[in-house]
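>>> Build me a model from this:
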Amino acid sequence: MTVINAPATALRQPFFKKPSILPGFGLTLGFTLSYLGVLVLLPLAALVVKAGGLGWVGFWTAVTSPRVLAAFQVSFGLSFVAALVNAVFGFLVAWVLVRYDFPGRRLVDALVDLPFALPTAVAGIALSALYAPNGWVGKPLNDLFGLKVAFTPIGIAVALTFIGLPFVVRTVQPILQDLPPEEEEAAASLGASRLQTFFSVIMPALLPALVTGFALSFARGVGEYGSVIFIAGNMPGLTEILPLLIVIKLEQYDYVGSAAVGTAMLLVSFLMLLVLNLLQQWMRSRHAR
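Purely as a prediction, here's the structure:
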């Protein structure tokens, strides 16, 4: 009987390891995990540990007080509303910028990124002056319709819509540009109307990107501070946002209480973003099939 000896190198190589085309996986993975650990995980862990000093009962009492619950409702509720508005109008802006050629298109495209570059405090001051009861927009709204925008929840929604719009536009725009026109032409040749082509061909391909833009806009709105405090009025129980409440607790030297509110805010945000990411993956897999 003949015994065939396998090469020693083959015996030493794990059977589950697949050769990589690109070298340096271990080094880059280690750098990535270290970078994220120091910049992201370590501060979040410190926040949770600080909040843990209250104990479970103290933590629950701190995050379920009427003032904190009202701030949760204001921040998350209005951020969700602003993200929905941005999902609709951000999609329309991206559609116009991609599908139509008109004078000043490049200028409009550049203006979309203005909330990224503009300091949030400057944006808050500008919006407050514009929508104040004696402002250029606030006064006609108040005189004609009796609608007060500044220093109300409506003003917070306006500010969150302003700072969240670029996330939807810049997420949907490249996907819309890369859509192959052959699919729309094939649908039209088969007798589909423009409305049927939009909902059956275009929209399924854009939905994952639209959900991503919605999630980014929502996440930015939940944590927004500078552009909101000037137009909100900051009335506890009505227009007080969570970031402002955390700052107030810090100014009162209630470090553990502010850490508890921040931890609860982190957990709720993580759960909502996790649900949105799962929904996005499901839509992508469904569209791929």
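
>>> use CA for all of it now, contacts and neighbours both
Will do.

>>> give me the element the most centrally placed residue in the chain is part of.
Centroid check for the chain by Cα atoms, centre = their mean gives residue 216 as the closest residue, at 1.7 Å. Assigned by DSSP states H and E, residue 216 falls within helix 203-223.

>>> Next: residue 266.
In this assignment (DSSP H and E), residue 266 forms part of helix 255-288.

>>> tell me which residues in that helix are buried?
For helix 255-288, the neighbour count (16 or more other Cα atoms under 10 Å) marks 256-266, 269, 273, 276-277, 280, 283-284 as buried.

>>> what's the angle from that helix to helix 203-223?
Going by axes from the mean of the first three to the mean of the last three Cα atoms, to 10 degrees, helix 255-288 is angled at 180 degrees with respect to helix 203-223.

>>> Which strands and helices lie in contact with helix 255-288?
helix 42-52, helix 55-63, helix 203-223, helix 242-251 (3 or more Cα pairs under 8 Å, 6 or more residues apart in numbering; DSSP states H and E).

>>> most packed of these?
Of all the helices and strands packed on helix 255-288, helix 203-223 has the most neighbours on average by mean count of other Cα atoms under 10 Å, namely a mean of 22.

>>> Another for comparison:
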Amino acid sequence: MATLVLKFSLPRRAPSVIPGFGPTLGLTLAYLSLIVLLPLAALVIKAAGTTWAQWGVILSDSRVLSALSLSFGAALVAALINAVFGLLVAWVLVRYPFPGRRFVDAVVDLPFALPTAVAGIALTALYAPNGWLGSLLEPLGVKVAFTPLGVVVAMVFIGLPFVVRTVEPVLHDVDMELEEAAASLGADRLQTFVKVILPSILPSLLTGFSLALARAVGEYGSVIFIAGNLPGISEIAPLLIVTRLEQYDYVGATAIATLMLGISFSLLLAVNLLQKWRRGRMGG
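Reported below is the predicted structural model:
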């Protein structure tokens, strides 16, 4: 009888490869919900109480539209610049040994460790009309500090490490024999890069681009100093949110924050879909 019970009993589930998968998964979901999802949900719920008339007033405000367009437009331009030059920096650090390479590699991480306020003050002192570079650019008619160009410069500064550190390990793993094979088949350097190297590093480059874009959109400390914060000219959306809060305009601040959340989520979703489409093509 005992044999029959053992024979017809349900099979035991195979042990998980990761010890304690159930508790760790529960703790992970609880932590993410508490730290990430709950604050975002509270923001969305708060914004849901805004009437359509209030949304119309906020969306028709030229100051709000200007701040949003500057924040996302400058962040997109800065991320594109970082995608190009971040790839170049990563390529040099990986492929070419030269004196001082470790020092240059360490300098790349400086925006990570540097307080954002310090970075903003340093950039302002450098690009102000009486600064080292600003005094040289001013006679040429190029004004960086207290202009949208200064916003882009600050966003490029804080976003570069994301691209370099994302692309660098992938470049390390690219087999140089593939490049030699392409060269032996008659491909020139440009063809080898476009058809052999770029497809291998493109997913990581898109990841670095999206990280740099997300960081630039939410950047505050390093931008406000060099931007000058002129309404309609160099005022960024995060500063406008703080200004509305200081004016006790909680409805306006919540609405602008919700708009930024929605646009940021849409941009990151588009980048992720592009990555998925790219992986599907490579897999096919």
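
>>> Structure 2: which residue goes with the residue nearest to the centre of structure 1?
Residue correspondence to structure 2 (TM-score structural alignment): residue 216 of structure 1 is matched to residue 211.

>>> List the residues that contact that match.
Counting by Cα atoms under 8 Å, 6 or more residues apart in numbering, residue 211 of structure 2 touches 159, 162-163.

>>> try 10 Å
Residues counted as contacts of residue 211 of structure 2 (Cα atoms under 10 Å, 6 or more residues apart in numbering) are 79, 159-163, 166, 205, 268.

>>> One more: residue 208 of structure 2?
Residues in contact with residue 208 of structure 2 (Cα under 10 Å, 6+ apart) are 79, 82-83, 86-87, 159-167, 202, 214.

>>> picking up where we left off before, and the direction of the helix holding residue 216 of structure 1 versus that of helix 242-251, what angle?
Using the same axes, to 10 degrees: helix 203-223 of structure 1 against helix 242-251 is 20 degrees.

>>> which is the next helix or strand following helix 203-223 of structure 1?
Following helix 203-223 of structure 1 in sequence order, the next helix or strand is helix 226-232 (DSSP H and E).

>>> Check the mean deviation of the helix holding residue 216 of structure 1 from structure 2.
With mean Cα distance after the TM-score superposition for structure 1, helix 203-223 of structure 1 departs from structure 2 by a mean of 0.7 Å once superposed.

>>> Centre of the chain to that helix, how far?
Chain-centre distance of helix 203-223 of structure 1: 6 Å, with Cα atoms, centre = their mean, to the nearest Å.

>>> Now residue 135 of structure 1: which helix or strand?
Counting by DSSP H and E, residue 135 of structure 1 is found in no helix or strand.

>>> give me the number of residues near it?
Using other Cα atoms under 10 Å, residue 135 of structure 1 has 16 neighbouring residues.

>>> What's it aligned with over in structure 2?
For residue 135 of structure 1, the aligned residue in structure 2 is residue 131 (criterion: TM-score structural alignment).

>>> aligned partner of residue 184 of structure 1 in structure 2?
Match for residue 184 of structure 1 (TM-score structural alignment): residue 179.

>>> host element of its match?
Assigned by DSSP H and E, residue 179 of structure 2 belongs to helix 176-184.

>>> Where in structure 1 does the next helix or strand after that helix align, residue-wise?
Sequence order places helix 189-192 as the next helix or strand after helix 176-184 of structure 2, per DSSP H and E. Using TM-score structural alignment, helix 189-192 of structure 2 corresponds to residues 194-197 of structure 1.

>>> Can you list the buried residues in stretch 191-206 of structure 1?
Neighbour-count burial for stretch 191-206 of structure 1 flags 197, 201-202, 204-206 (criterion: 16+ other Cα under 10 Å).
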